[in-house]
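# Provided below for reference: sequence and predicted model.
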Amino acid sequence: MNKLLKLGLICGVLLVSCKETGKAIAYQSSKPVITERPNIIYIMADDLTTQAISAYGGIYKDIAPTPNIDRIAKEGMLFQDVLCTNAICGPSRAAILTGNYSNLNGYYKNESGGKFDASQWTFPQEFQKNGYQTSLFGKWHLGTEPKGFDVFKYHNSAGQQGHYWNPTYNINGEDKKVEGYSTNLSTDFAMEWLENERKKDDPFMMVLQYKAPHRPWEPDTKYEQLWEDIEMPYPSNFNDDYKGRELTAGDTEMTMDYFSRRDMKFEEPKGLQGKEKLKWAFYGAKPGEIVQPEGMTAEEGKKWRYQTYIKDYLACVKSVDDNIGRVLKYLDDNNLTENTVIVLTSDQGFYLGEHGFFDKRFIYEESLRMPFMVRYPKMIKPESVNNDIITNIDFAPTLLELANIDTTQKMQGESFVPILEGDTPNDWKQAMYYHYYEFPYWHHVQPHYGIRTQKYTLAHFYYNIDVWELYDLEKDPQQMNNVINDPQYASVVSELKEQLKDLMKDSKNDKSLEEFRKITDTDFGSIVDKKDDETSVQDILTGKSN
């Protein structure tokens, strides 16, 4: 409950909801004070990372600026330390919806992770129950039909990953193929709902979730050749040799060697069908399959793959930025800017060549840190920046408090509305708990858990190895030097392990390593119901399909 409502209760205020105006009128002995319930627009791109947003700076900020996303930060609050509790698409979405860690919401993994348990509470249901108009457009990726939305239009092909071009959407329960580019189409649906379908006098909560810039990074036609004539800069640790991290960062399938023909936009031979088509497209995703033009050296090929990847990725981000501009313009043109909370985030971070990587999953900074910014002119001071540790399980309680919705639902997350008001509570969290479970598909990243403070990252990789890593983020922000065995950090390691133990207990996830490994090994099912004769990409990569 926010400060305004707390004050109202103290004063013996009687709150009366006015459905016709979307306002709560607080009657006192003197004169009525009218406070509007704000609209909420929650925008989440898939695999968008801070390095791709110019408001965060970085090596691409002048080459590939994001002016519309930057506007949200400029007119609101930019968060520097919002962290993902399990850095992979589906589990992060489940954590955001429920306000709970994977061990409570039951959604641990993408591959063989089953479907999200749709019987459990989610924050959109609470908005809907409390009189908000609710809608969802774009990516859902949880294997179930969304609940809590009056209207939904979500990607329902390629295992709910969706397609960039001519995608199939589930439109309120029925599948329909729609011609066009997915980033534009999802925004078209959102704009249509805002303009023609919602009731103009009632508050609304809209969730707009883009497929972009998820793999396979297919730009809109107008941006396909955007940076054709330039060489993109390389991250300073692009050629990481993984010294001291050989069994963890050095033993993955997410380096520049693991891009497929589809990723690299090779022209597909005509006439391929079924598993042969998949085999051709995903060649390059297994060890020893290097995709590059003939005649290139290994170093030239590595750089060529990076250049292809980063240009396509950033071109996809360009379309996301354009479409966010459409949403902001609509709010301006319809006098909705002042009373609308707009959130921009991603399901986790992503690697853009740092450590020689693409993808996410690790507790390392580039995948752990989520881009996050909030604009709400009635509350948030423009151009404010926050450095507090916040996690994705904190989103749900915060959005509910912003909407003045008082729920009895228990969540592990905590509202950070006071932080939005510029007042960090004295007892705010100083550390967070992280846990990643999926192995070996995709990308062969060892399951691990850990603790992240503002100064240190401590992680335990445990599936078929027993490796601890410690990084001093002040001295080594790029996490190149694992100091776990450095004697001068012995007391730090001991203290962090105790804090980690407490965090795991508090999160109700202080299981044994054997129990954690069992979660990794368990096949919880597929996110979609597959036909008996359907060949999966995993079958192709494991050689199960002949």
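Happy to help now that I have it.

# going forward, measure contacts and count neighbours with C-alpha atoms only.
Fine.

# OK, contacts around residue 117?
105-107, 144 (CA atoms under 8 Å, 6 or more residues apart in numbering).

# ok, and here's another one to check against it:
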Amino acid sequence: MKTNQPNILFIMSDDHASHAIGSYGSAINQTPNIDRIAENGIRFDNCFCTNSICAPSRATILTGVYNHINGVKTLDDDIDGTMMNFTKLLQQAGYATAIIGKWHLGHGGKSDPTGFDYWNVLPGQGDYFDPEFIEMGETKKIGGYVTDVITDMSADWIRRRDKTKPFLLMCHHKAPHRPWLPSPKYADLYEDVDIPEPVTFHDDYSTRAEAARAARMRIDRDLLPKDVKGEPPAGSTPEQVKSWKYQRYIKDYLRCVASIDESVGILLDTLEAEGIRDNTIVVYTSDQGFFLGDHGWFDKRFMYEESLRMPLLIQYPKEIRAGGVNKDMVLNVDFAATFLDAAGAAVPAEMQGRSFRPIWKGETPDDWRTSMYYRYWMHLDKEHSVYSHYGIRTHEYKLIYYYADALGTTGSLDERRPPEWELFDLKNDPYEMNNVYHDTAYAGVIDSLKRELAALQLAVEDEPYEGEYEG
């Protein structure tokens, strides 16, 4: 084992928005164990995903390339396990590698996890209670609550690891993915508390593209009885029903997060007990953000901030000063290159991400990105009806183009909609309530952003939409 090769413990939850984490200043939640990572390391305030949906984000994290390159554009695309990924490269660099928990990139043949010495994953979304796991190709059912089961297996793997090698362990939680089923341990958490509603809870989408109005993700009309586990009180007004549904939804969501936070504490304590805390990079993140009643919504998919932003907390005492906060723009496509860099392994030229290790060391490169490219491909999926779109985010503005065409992607509905644009001035409108695309005062900004968007597409080898709408 090379003395300069750190262990990597990568903890990823599913749909855990940063604004439900204490260290991000959450107004609705406390996460003391996740916050330990921030207190002992660095908090990234501008970590973004390149496609806000589960499978595509996971594929990008593994491969270090965008979805049009790795082929996982939608939830219905399986990964090709023969592709290069950073776990295979860590194996070649002498690492023991494992993944435990949610995989969600297909099973069987070429879509099983590759690059891992050990894998034990949930089939599909997995179950919250008494879940099935696929361990190295063999299906087994394990009693208990899924977060606890994943935690116990992860801690056990750390204790039983090959101690002659550095390790990568990817601990992937199912929670807090819909449907939100908390552990009995936390079933009564927040029972007598009213969770504050977000400031955009009653958004009417009046200035926005039709895409915002058409999406079926609204708290008031699109949450199902199984989501809120009951019916609102008889005689409730529409506004009261909406608030009642929000409380039911958000409390179960936060109860699921409570188990995640407990899990993080157990894993951190395991590193301490094993005497490897100082030589282990600990990462806490989620595969994307999530709407927690923001804009009156649940779910993700849109390029809006609450969906686009990922939590990213990292501790590594050898290189990261405790209590740091960084506002540079880092992306999920950067994770693979960063881990390889930290391990002293070469980063392949075909990887499209860039190591942000210098940033966590306090040395932001002069040529670091000031804008990012996003693309959501799954047009009008059967449940949420979000339009396909792409766009650019800078530190000041966000420009979104809803091209609204399936383009043959799997899981999309082949029904085109009129293309539309949105522009948000993030400095003056951080909640993205006012689309200023048609404001002539922003004509110069729009022209500049469109040129930069085209340059980003060219740089990542994606193609702009060239279809014509016939409505």
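Yep, that arrived. Bear in mind the structure is a predicted one, so any value in this text is a computation, not a measurement.

# Post the TM-score for the overlay when you can.
With the length set by TM-score structural alignment, normalised by the length of the second structure, the two chains reach a TM-score of 0.94; 451 aligned residues with a CA RMSD of 1.3 Å.

# any idea which of the contacts of residue 117 of the first structure is closest to residue 244 of the first structure?
For the contacts of residue 117 of the first structure, the minimum distance to residue 244 of the first structure (CA to CA) is 32.0 Å, reached by residue 107.

# Quick test: name the residue nearest the centre of the first structure.
In the first structure, the residue lying closest to the centroid (CA atoms, centre = their mean) is residue 347, at 0.7 Å.

# How are the strands of the stretch 301-450 of the first structure distributed by residue range?
Secondary structure of the stretch 301-450 of the first structure (DSSP state E, counting those that start in this stretch): strands at 340-346, 372-375, 384-386, 390-391, 431-436, 448-453.

# cool, the stretch 51-200 of the second structure as well?
96-102, 118-122, 132-135, 138-141, 167-172.

# Not counting its neighbours along the chain, what's nearest the equivalent of residue 120 of the second structure over in the first structure?
Alignment note (TM-score structural alignment): residue 120 of the second structure maps to residue 153 of the first structure. In space, residue 153 of the first structure comes closest to residue 171 once its chain neighbours are excluded; the distance is 4.4 Å by CA to CA, 6 or more residues apart in numbering.

# Enumerate every residue touching the aligned partner of that neighbour in the second structure.
Aligned counterpart of residue 171 of the first structure in the second structure: residue 135 (TM-score structural alignment). By CA under 8 Å, 6+ apart, the residues touching residue 135 of the second structure are 119-121.

# how near is residue 135 of the second structure to residue 55 of the second structure?
From residue 135 of the second structure across to residue 55 of the second structure, the span is 20 Å (CA to CA, to the nearest Å).

# next one: residue 428 of the second structure
Residue 428 of the second structure is 33 Å from residue 55 of the second structure, by CA to CA.

# So for those two, which sits in the more crowded spot?
residue 55 (24 against 11; other CA atoms under 10 Å).

# Quick one: map that one onto the first structure.
Matched across to the first structure, residue 55 of the second structure falls on residue 90, judged by TM-score structural alignment.

# Settle this for me: its match is touching residue 106, isn't it.
No. Using CA atoms under 8 Å, residue 90 of the first structure is not in contact with residue 106, being 11.1 Å away.

# about what we covered before: tell me the contacts of the equivalent of the residue nearest to the centre of the first structure over in the second structure?
Using TM-score structural alignment, the equivalent of residue 347 of the first structure in the second structure is residue 287. By CA under 8 Å, 6+ apart, the residues touching residue 287 of the second structure are 12-16, 49, 52-54, 57-58, 310.

# Swap in 6 Å and give it another go.
Residues near residue 287 of the second structure by CA atoms under 6 Å, 6 or more residues apart in numbering: 14, 54, 57.

# What lines up with residue 211 of the second structure in the first structure?
In the first structure, residue 211 of the second structure lands on residue 248 (TM-score structural alignment).

# Nearest residue to its match in space, please, no chain neighbours.
Residue 248 of the first structure sits nearest to residue 446 (CA to CA, 6+ apart), 6.5 Å away.

# now residue 448 of the first structure
Residue 448 of the first structure's closest residue in space is residue 461 (CA to CA, 6+ apart), at 4.3 Å.

# how about that neighbour, what's its match in the second structure?
Under TM-score structural alignment, residue 461 of the first structure pairs with residue 402 in the second structure.

# Distance check, the equivalent of residue 204 of the first structure over in the second structure against residue 157 of the second structure.
Correspondence of residue 204 of the first structure to the second structure, assessed by TM-score structural alignment: residue 167. Applying CA to CA, the value for residue 167 of the second structure to residue 157 of the second structure is 10 Å.

# Have a look at the two and say which one is more surrounded.
More crowded of residue 167 of the second structure and residue 157, by other CA under 10 Å: residue 167, with 23 against 16.

# report the longest helix in the first structure, please.
Determined from DSSP state H, the single longest helix within the first structure is helix 298-333.

# That one vs the second structure, average distance?
Following the fit onto the second structure, the mean deviation recorded for helix 298-333 of the first structure is 0.6 Å by mean CA distance after the TM-score superposition for the first structure.

# Noted, bye for now.
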